[in-house]
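In: Let's see this in three dimensions:
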Amino acid sequence: MDETDPKTLLITLTGKDRPGVTAAVFSRLAAAGVEVLDIEQIVLRGRLVLGVLVSAPRDWKRLRDAVTETASALGMQVEVDRGVGDNKVRAVGRSHVTVIGSPLRAAAMAAIAGRIADCGANIDRIERMARYPVTAIDLHVSGVEPVELRRVLATEAAAQGVDIAVQPANLLRRGMRLIVMDVDSTLVQGEVIEMLAAHAGAEAEVARITEAAMRGELDFEESLRHRVALLEGLPASALDEVYDALVLAPGARTMVRTLRRLGYRFALVSGGFSQITDRLAADLSIDFARANELEIVDGRLTGGIVGPVVDRAGKASALREFAAAVGVPQAAVIAIGDGANDLDMLDAAGLGIAYNAKPMVRDAADTAVNVPYLDAIVYLLGISREEVEAADAEVGIITPAPPL
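Out: Just a heads-up that it's a prediction; the model follows:
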C-alpha cells in the first residue's frame, strides 16, 4: 500500500444519528490541529452521513487511528481516504434541476441521472425539498449549459411522467422576483366565464368555445367577444355569486403567503374579468391586476366589454409594465399560465411555467408543473416544505402531519 504522506484526508462516517456525533469527531480533529477544507452532512431516515475534508497532519496515521477509535465508540463506520482534492466548481454550466413527482419512482431518477451523465455533466449535490404531498428533489448540476440541459431533460420528464425545471445557478434565484399569474384554471379552478354562462343557460356553448380558444384553435379576442355576448341580460349579482363559489387552486394561498414573506411581488393578468380579478387581488394581497371589464348597464350585463381586450399580446405587455413598475428585469419575472393566450407572457418572463397546461403550452414553456398543487412552485425557487411549514407555524398556521 502506498504510504507516502498525503496532503488531505477525507473522513466519512456513517451510522445511526444521535446528538454529539459531529462534536465528537471535530474534537478529535481539533486535537490534531488540522484545517477544515470542506464538510457535507445529511440525515436520511435517522442515518447520518458525515464527510469532512481536512488538511493532513504530519502524523496522519495517528489521526486516522484516533478517528477510527472515535467512530467505534459511537457505533459508526468510518472511512479515511488519503490525497483527496477539494471540490472543484466547474467554470461553466451550473444549474439547479428540480424534479417533482407524485410519486417519484427510482426508475425516473435513474433515467434523469443517466441523461445528465450523457450530457457530460455531473450531479454535485442532491437535496430534498418536499416529501408530501409531492416528492421534490433539487439537483445541483455542473458541466453543461442550462439551455442544453433543459432541452434534454424536458423529453425525459415527459417520458417518465415527472416535472423537471432547469434554472441557472445564479443570484437571481435568491433575489426578489415578480410572479405574474393567469387566473382561470391556474389561480382558481375552472373558468369564470363558464360559471357565469351557467347562470345564463349557455354553459355548454361557452365551454366549447373556451376549450378551442385555450388550445389556440380560435382567435382569443374573437372567441371572448362571442362568449361574452352570450351573457347579455345576466344580472350583475351573478358576479357576486360566481365569486363566492370560486375555489382556489390547492396551495395558492400558501404560495402567495410564503413568497410575500420573502419580498416577492405578485400580479394577476387574465383574459377574464376585472370584476372578479380585482376582488381576488384584494383578498390575496396581490400587488397588480389586469383583466377585461364587463360592461354593466342598469344592473345587467350588456354582452359587451369596456375598452381593449386583454389578449395574448396584452398579457405580455402587462407583464413588462408591471416589471418596470416593480423595478425588476424581465429575467426576474416568473410567469404561470395554462392556455394558448399565455404563451407570449410565458416567453417574456425569465421563467415561464406551464401549470397543468394544454400540450402546446407545455411544449413551449421553460418548464411544466403538472401536479395539482400551486405551492409546488416554491420548490423551484429553492424553498423547502419544511421551511414553509416552520414559517407558517410561527404565526399559528399548522399543517396536518403527512402520512408515514
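In: Every contact and neighbour count from this point should use C-alpha atoms.
Out: Fine.
In: in the stretch 151-300 of the chain, which spans are strands?
Out: Assigned by DSSP state E, counting those that start in this stretch, the stretch 151-300 of the chain shows strands spanning 163-168, 178-181, 265-273, 288-297, 300-306.
In: Return the most buried member of the ones you listed.
Out: Here the criterion is mean neighbour count by mean count of other Cα atoms under 10 Å, and of these the winner is strand 178-181, at a mean of 26.
In: please give me the structure for this one as well, since I'd like to look at both together:
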Amino acid sequence: MSTSADAEQYTGLILLSGVDKPGITASLFEVLSPFSITIVDIEQVVIKDRLILTVLITLNPAHEDAIAADLETCSASLDVDIASLFSYADKSMLNIKTNLVRISLSSVKLLPKAIEELAEVIHQNGANIESVTRLASNPVTTIEFVISGAKKEALNQSLSPIASSNGAEITVQ
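Out: Predicted structure coming up:
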C-alpha cells in the first residue's frame, strides 16, 4: 500500500543573490556539507557582476531549522541575500528531465522581438524552457535555450520564419 510519504519528498529551495566574488559557491556548499542532504538541481548565472545561484535539495524535515539558521549566518558573512523555501514535493516532480531539445539563437544584433517570437513558438508547441544561457557575445551573440516537451521536427518548421524576419540564425539540436 502506497502512502503519501512514499509519493512525496521534503525539499529545500535555496536562492542566493548578490555581487559576485570568488568563493561564494564554495562557502554555500561548505555550510550545507555537514547535513544529510542530496543535491537535486543547481543553476548558477552571473550577468555583469550579479550572481544568482539556486539549489534544490532533499532533506530530513527535522534539519530544516538548523539549515535555515546556517544559511542566515552564511548570508551575513558573504554579504549576499539567501532565501529558502522548505516544503513537501511530489517525487515525480523531482525527476531528471529527459528528451531535452537545445535551440541556439545567434545574431549580430539580438533584439527582444526575436526572443519573444522564439518563446511563443516554444509555448505553442507545448514545450517549456528549462534554461537559458549565453554561449557567445562578440561579434555574434548566441543564446542557448534548453527546452523540454517539444518535438524537434515541429520546432524546426516553426522557427525558420523567426530567423529570417529577425536577421538571426536558429539551430535546433
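In: Quick check: TM-score for this pair?
Out: Here the superposed chains carry a TM-score of 0.84, computed using TM-score structural alignment, normalised by the length of structure 2; 161 aligned residues with a Cα RMSD of 1.9 Å.
In: can you give me the helices in structure 2?
Out: Under the criterion DSSP state H, helices of structure 2 are mapped to 4-7, 24-32, 64-78, 112-124, 152-165.
In: Now render those helices as JSON lines, adding distance to residue 139 of structure 2 and mean neighbour count.
Out: Putting the helices of structure 2 into JSON lines (distance: least, Cα to Cα, whole Å; neighbours: other Cα atoms under 10 Å) gives the following:
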{"stretch": "helix 4-7", "distance to residue 139 of structure 2": "49", "mean neighbour count": "10"}
{"stretch": "helix 24-32", "distance to residue 139 of structure 2": "30", "mean neighbour count": "15"}
{"stretch": "helix 64-78", "distance to residue 139 of structure 2": "35", "mean neighbour count": "15"}
{"stretch": "helix 112-124", "distance to residue 139 of structure 2": "18", "mean neighbour count": "16"}
{"stretch": "helix 152-165", "distance to residue 139 of structure 2": "18", "mean neighbour count": "15"}
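In: Can you check which of these gets nearest to residue 142 of structure 2?
Out: Across the helices of structure 2, residue 142 of structure 2 has its closest neighbour in helix 112-124 (11.5 Å, Cα to Cα).
In: Tell me the counterpart residues of that closest one in structure 1, please.
Out: Aligned using TM-score structural alignment, helix 112-124 of structure 2 spans residues 106-118 in structure 1.
In: post-alignment, the matching stretch versus structure 2, mean distance?
Out: In the superposition against structure 2, stretch 106-118 of structure 1 averages 1.4 Å from its aligned positions (mean Cα distance after the TM-score superposition for structure 1).
In: what's the single longest strand in structure 2?
Out: The longest strand of structure 2 (DSSP state E) is strand 8-19.
In: Show me what it is in contact with.
Out: The contact list for strand 8-19 of structure 2, computed with Cα atoms under 8 Å, 6 or more residues apart in numbering, reads 49-61, 79-91.
In: 7 Å instead?
Out: 49-61, 80-91 (Cα atoms under 7 Å, 6 or more residues apart in numbering).
In: swap in stretch 131-139 of structure 1?
Out: By Cα under 7 Å, 6+ apart, the residues outside stretch 131-139 of structure 1 that reach it are 96-104, 123, 125-130, 379, 402.
In: could you redo the last one with a cut-off of 6 Å?
Out: By Cα atoms under 6 Å, 6 or more residues apart in numbering, the residues outside stretch 131-139 of structure 1 that reach it are 96-102, 125-130.
In: Let's have these in JSON lines, adding distance to residue 25 of structure 1.
Out: Listed next are the contacts of stretch 131-139 of structure 1 as JSON lines, based on distance: Cα to Cα, whole Å:
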{"residue": "96", "distance to residue 25 of structure 1": "31"}
{"residue": "97", "distance to residue 25 of structure 1": "33"}
{"residue": "98", "distance to residue 25 of structure 1": "33"}
{"residue": "99", "distance to residue 25 of structure 1": "34"}
{"residue": "100", "distance to residue 25 of structure 1": "36"}
{"residue": "101", "distance to residue 25 of structure 1": "37"}
{"residue": "102", "distance to residue 25 of structure 1": "38"}
{"residue": "125", "distance to residue 25 of structure 1": "23"}
{"residue": "126", "distance to residue 25 of structure 1": "24"}
{"residue": "127", "distance to residue 25 of structure 1": "24"}
{"residue": "128", "distance to residue 25 of structure 1": "26"}
{"residue": "129", "distance to residue 25 of structure 1": "28"}
{"residue": "130", "distance to residue 25 of structure 1": "30"}
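In: What about those residues, which one has the most neighbours?
Out: residue 100 (27 neighbours; other Cα atoms under 10 Å).
In: neighbours of the alignment partner in structure 1 of residue 146 of structure 2, just the number please.
Out: Residue 146 of structure 2 maps onto residue 140 in structure 1, with residues paired by TM-score structural alignment. Using other Cα under 10 Å, residue 140 of structure 1 has 18 other residues around it.
In: gap between residue 140 of structure 1 and residue 21 of structure 1?
Out: Applying Cα to Cα, to the nearest Å, the value for residue 140 of structure 1 to residue 21 of structure 1 is 27 Å.
In: again, but for residue 283 of structure 1
Out: Using Cα to Cα, we find residue 283 of structure 1 at a distance of 49 Å from residue 21 of structure 1.
In: Strands along the stretch 301-404 of structure 1, start to end?
Out: Along the stretch 301-404 of structure 1, counting by DSSP E, counting those that start in this stretch, strands occupy 333-337, 351-355, 367-369.
In: ranking these by burial, who's on top?
Out: strand 333-337 (a mean of 28).
In: thinking again about what came up before, can you list the buried residues in the longest strand of structure 2?
Out: 8, 9, 10, 11, 12, 13, 14, 15, 16, 17, 18, 19 (16 or more other Cα atoms under 10 Å).
In: mind checking how far whatever residue of structure 1 lines up with residue 64 of structure 2 is from residue 6 of structure 1?
Out: Aligned by TM-score structural alignment, residue 64 of structure 2 pairs with residue 60 of structure 1. Here residue 60 of structure 1 is placed at a distance of 8 Å from residue 6 of structure 1 (Cα to Cα).
In: if I look at the aligned partner of residue 159 of structure 1 in structure 2, how far off is residue 27 of structure 2?
Out: Using TM-score structural alignment, the partner of residue 159 of structure 1 in structure 2 is residue 165. For residue 165 of structure 2, the distance to residue 27 of structure 2 (Cα to Cα) stands at 46 Å.
In: what's the answer for residue 40 of structure 2, then?
Out: Distance, residue 40 of structure 2 to residue 27 of structure 2, by Cα to Cα: 18 Å.
In: Ok, residue 7 of structure 2 next?
Out: Taken as Cα to Cα, the span from residue 7 of structure 2 to residue 27 of structure 2 is 33 Å.
In: Repeat that for residue 130 of structure 2.
Out: Per Cα to Cα, residue 130 of structure 2 is found 26 Å from residue 27 of structure 2.
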